[in-house]
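Colleague: Quick one: sequence plus predicted model below, questions after.
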Amino acid sequence: MKKFAMILAASGLALAACSGDNASETEPKEETVNTEEAAQESETAEETGTAEEGEGVNVDKGLFNVEVTIPPSFFEGEDPEEVAANSEAENVEEATVNEDGSITYKMSKAQHKELMAELAKSVEEAKNEITESGDFPSIQSIEASDNYDNFTVNVDREAYENSFDGFATMTLGMVGSFYQVYDGADADSFEVVIEMADAETGEVFDTITYPEALEEMGEE
């Protein structure tokens, strides 16, 4: 699954956003919570997450912590031990290399919430960079779904079709994929759909789907 190499290469930057100070944070607990029941529920949540098999990304959201397990195929060509060590150095609460080569990141709910907020911020910054940098002059605006699995790119169609501005869709595909992966999307089935629309008429004249587009580029 080399199509994820760029996504995972950027993971250190996103995980670094989770400050070590947040490791001790937990969300406020209601006064009526019974600690024994909470412990039982937490154990049940962990057992459920452990029982899941396959190559999909597993996000186990317990009562106090979140565990994100990424399959070994995402680290093709990399040393999992080194990846895990780098992640811990960047203030992830815990990074464990499992027997099958997958890596489980453990963080507080506060850390995971901050991570997802940072990823969302990265997507928004990428959108702004595309539309405001001047590097892709045919692209006028970009709309996105709440979980970044769908983008509508509004362009001057004639200018777009006579340029290389289509390369901007790769950035959207990567940051959208990255967001979904760490939010628990299935690694084998998630998609980021990018619709190219004529800004003047609203007509969608092309649709690009990631990671399928990356696979097609790899075959060329």
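Modeller: Cool, got the structure. Predicted model, so just to flag it, every value in this text is computed and none were measured.
Colleague: Only C-alpha atoms from now on, for both contacts and neighbour counts.
Modeller: Fine.
Colleague: For residue 64, see how far away the nearest residue to residue 157 once chain neighbours are set aside is.
Modeller: Nearest residue to residue 157, sequence neighbours excluded (C-alpha to C-alpha, 6 or more residues apart in numbering): residue 198, at 5.4 Å. Noted for residue 198: a distance of 46 Å to residue 64, by C-alpha to C-alpha, to the nearest Å.
Colleague: Neighbour count for these two, which is higher?
Modeller: The neighbour comparison of residue 198 against residue 64 (other C-alpha atoms under 10 Å) goes to residue 198, with 20 against 16.
Colleague: Which strand or helix spans residue 186?
Modeller: Counting by DSSP states H and E, no helix or strand carries residue 186.
Colleague: now the helices for this protein?
Modeller: 5-9, 11-16, 35-51, 80-89, 109-132, 157-161, 168-182, 212-219 (DSSP state H).
Colleague: Out of those helices, which one sits most buried?
Modeller: helix 168-182 (a mean of 22; mean count of other C-alpha atoms under 10 Å).
Colleague: which other residues reach it?
Modeller: By C-alpha atoms under 8 Å, 6 or more residues apart in numbering, the list of residues contacting helix 168-182 from outside reads 6-8, 57, 59, 68, 116, 119-120, 122-123, 126-127, 130, 136, 147-149, 151, 187, 190-194, 208-211.
Colleague: what about 6 Å?
Modeller: Residues outside helix 168-182 that contact it (C-alpha atoms under 6 Å, 6 or more residues apart in numbering): 7, 119, 123, 148, 192, 210.
Colleague: Quick check: the fourth one vs residue 172, distance?
Modeller: Going from residue 148 to residue 172 by C-alpha to C-alpha gives 9 Å.
Colleague: coming back round to it: and the furthest pair within the contacts of helix 168-182?
Modeller: Distances among these were taken as C-alpha to C-alpha; the most separated pair is 119 and 210, at 17.6 Å.
Colleague: here comes the other one, which I'd like you to weigh against the first:
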Amino acid sequence: MKKLGLMMLIALTVAVTACGSNGNNGNNEEAATESASAAAETQAASDASENAGEEVTVVFPASVTNNDVEGATTEIKEAGATNIVDNGDGSATVTISHENLDKLKEKYHTEIENAISELQSDSGEGAAIVSLDYDRDTFQSYDITVNKAAYEADDGAVGLAIFGLSMQSIMYQVYTGVEETNISVAFNLIDESTGEVFDTQTLPEAQ
């Protein structure tokens, strides 16, 4: 009987030890996973910080500067450009940090979206602009549905909207690195009553 009791005690001790070992292994594995995850997050943050400090170049084509390099690059200079080179052909090459360039892109993206929202909110009864659809990725194409009678009576409001959106959209494309030959903004004017495009304006105009 004593021998049996001793064997049971030994078995219980082994079982408890094994459970403790398994628990520790589980804790060790969890700790290792958490440590690896933290290391990955730290590395990602470090990479992001390094990328933000990296410098990139932005080309202002002659079609955008209109032979006024100093004026056309004033904004990016104030945004932290470290070097501006007049290429002598009307274009300019600008060096700026990745972080500051991202801020400029975000600024223009927000301004364009806000301008569009304002135009859409003003498209009530009697307004020349009825609705506005656009390319949300590149801001290269706008479909403006108008009350043609109101538009023809006073196209100033639509013309002003087109001018403002075109300037902002072109600069957004410059900052996002669109090639000069592909920088353009097309405005399709659509007659509300027929659904047909009766005019298309593309900017910048061909040189």
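Modeller: In hand now; what should we look at? This structure is a prediction, so every number in the text was calculated from the model and none was measured.
Colleague: on that earlier part again, which residue lines up with the residue nearest to residue 157 of the first structure in the second structure?
Modeller: In the second structure, residue 198 of the first structure lines up with residue 191, judged by TM-score structural alignment.
Colleague: coming back round to it: between the helices of the first structure, which gets nearest to residue 142 of the first structure?
Modeller: Of these, the one closest to residue 142 of the first structure (C-alpha to C-alpha) turns out to be helix 109-132, at 6.5 Å.
Colleague: which helices and strands sit right next to that closest one?
Modeller: With contacts taken as 3 or more C-alpha pairs under 6 Å, 6 or more residues apart in numbering; DSSP states H and E, helix 109-132 of the first structure sits against no other helix or strand.
Colleague: mean distance, that helix to its aligned residues in the second structure?
Modeller: For helix 109-132 of the first structure, the mean distance from the matching residues in the second structure following superposition reads 2.0 Å, by mean C-alpha distance after the TM-score superposition for the first structure.
Colleague: Now do that helix: distance to the chain's middle.
Modeller: Relative to its parent chain, helix 109-132 of the first structure has a centroid offset of 10 Å by C-alpha atoms, centre = their mean, to the nearest Å.
Colleague: Same question for stretch 82-94 of the first structure.
Modeller: Distance of stretch 82-94 of the first structure from the chain centroid (C-alpha atoms, centre = their mean) equals 17 Å.
Colleague: Ok, stretch 35-54 of the first structure next?
Modeller: 24 Å.
Colleague: ditto for stretch 192-207 of the second structure
Modeller: With C-alpha atoms, centre = their mean, you get 26 Å for stretch 192-207 of the second structure.
Colleague: before we move on, back to that, distance to residue 81 of the first structure for the contacts of helix 168-182 of the first structure - can I get that in CSV?
Modeller: Rendered in CSV, the data for the contacts of helix 168-182 of the first structure read as follows (distance: C-alpha to C-alpha, whole Å):
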residue, distance to residue 81 of the first structure
7, 18
119, 24
123, 29
148, 30
192, 30
210, 29
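Colleague: of all those residues, which comes closest to residue 38 of the first structure?
Modeller: Nearest to residue 38 of the first structure, judged by C-alpha to C-alpha, of those is residue 119 at 29.7 Å.
Colleague: Who's the closest spatial neighbour of the corresponding residue of the second structure for that closest one, skipping the chain neighbours?
Modeller: Under the alignment (TM-score structural alignment), residue 119 of the first structure pairs with residue 108 in the second structure. In this structure, residue 108 of the second structure finds its nearest non-sequential neighbour in residue 172, 5.9 Å apart by C-alpha to C-alpha, 6+ apart.
Colleague: Residue 208 of the first structure reaches residue 194, doesn't it?
Modeller: Yes - the pair residue 208 of the first structure / residue 194 is scored as a contact, 5.1 Å apart, by C-alpha atoms under 6 Å.
Colleague: who's more crowded, those two?
Modeller: Using other C-alpha under 10 Å as the criterion, residue 208 of the first structure and residue 194 rank with residue 194 on top: 25 against 17.
Colleague: for that one, what are its contacts?
Modeller: Neighbour list for residue 194 of the first structure: 150-152, 207-208 [criterion: C-alpha under 6 Å, 6+ apart].
Colleague: what's the answer for residue 205 of the first structure, then?
Modeller: 196-197.
Colleague: mind running it again at 8 Å?
Modeller: Residue 205 of the first structure touches 195-198, counting by C-alpha under 8 Å, 6+ apart.
Colleague: just residue 98 of the first structure next, same as before
Modeller: By C-alpha under 8 Å, 6+ apart, the contact set of residue 98 of the first structure is residue 104.
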